[in-house]
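*Asks:* task: produce atomic coordinates for the following.
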Amino acid sequence: MICPICQKESDKKYRPFCSKRCADIDLGHWFDGTYTAPSTEEDDVADEPETPEQRTH
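*Replies:* A predicted model of the protein is given here:
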């Protein structure tokens, strides 16, 4: 299996990555929004941030 980040051979310990560094890079892509998962739920998409008046408790 090839590491999806650097294209080197993957290591069993970090599979599918070759190292902790590449695994951390991939995790960082999720955290910073580089990777996203699409949603079909209308509530998940907001044009404007909610104001306190718009919140329902």
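*Asks:* every contact and neighbour count from this point should use C-alpha atoms.
*Replies:* Will do.
*Asks:* would you map the helices across the chain?
*Replies:* Assigned by DSSP state H, the chain shows helices spanning 20-31.
*Asks:* let's see this one next to it:
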Amino acid sequence: MSNGTDKPTAKVEPLRKAHPCPECGRQSVRDHYPFCSERCRSLDLNRWLSGSYAIPVSDDEAKAGEND
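*Replies:* Down below sits the predicted model:
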């Protein structure tokens, strides 16, 4: 079915490039970006909430903070 104009169709590109899931390495999906599934998203959230992603502080930095 033609509308009278023979314009080529535009190429539609996704908003974000698909990246590997940070948990398992599978391709990420739009609904759970940047993860591949709800399971991987929940695993990451659990690590944040349990404090696994805390940045360790060296003894020198801890002592410097006490002097303030």
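*Asks:* count the neighbours of the residue mapped onto Ser19 of structure 1 from structure 2 for me.
*Replies:* In structure 2, the residue matched to Ser19 of structure 1 (TM-score structural alignment) is Ser37. Residues contacting Ser37 of structure 2 under the criterion other CA atoms under 10 Å number 19.
*Asks:* show me the contacts for Ser37 of structure 2.
*Replies:* Counting by CA atoms under 8 Å, 6 or more residues apart in numbering, Ser37 of structure 2 touches 28-29.
*Asks:* kindly provide the distance from it to Ala62 of structure 2.
*Replies:* 39 Å (CA to CA, to the nearest Å).
*Asks:* again with Arg41 of structure 2
*Replies:* 33 Å.
*Asks:* more neighbours, those two?
*Replies:* Remark: of Arg41 of structure 2 and Ala62, Arg41 carries more neighbours, 17 against 10, as counted by other CA under 10 Å.
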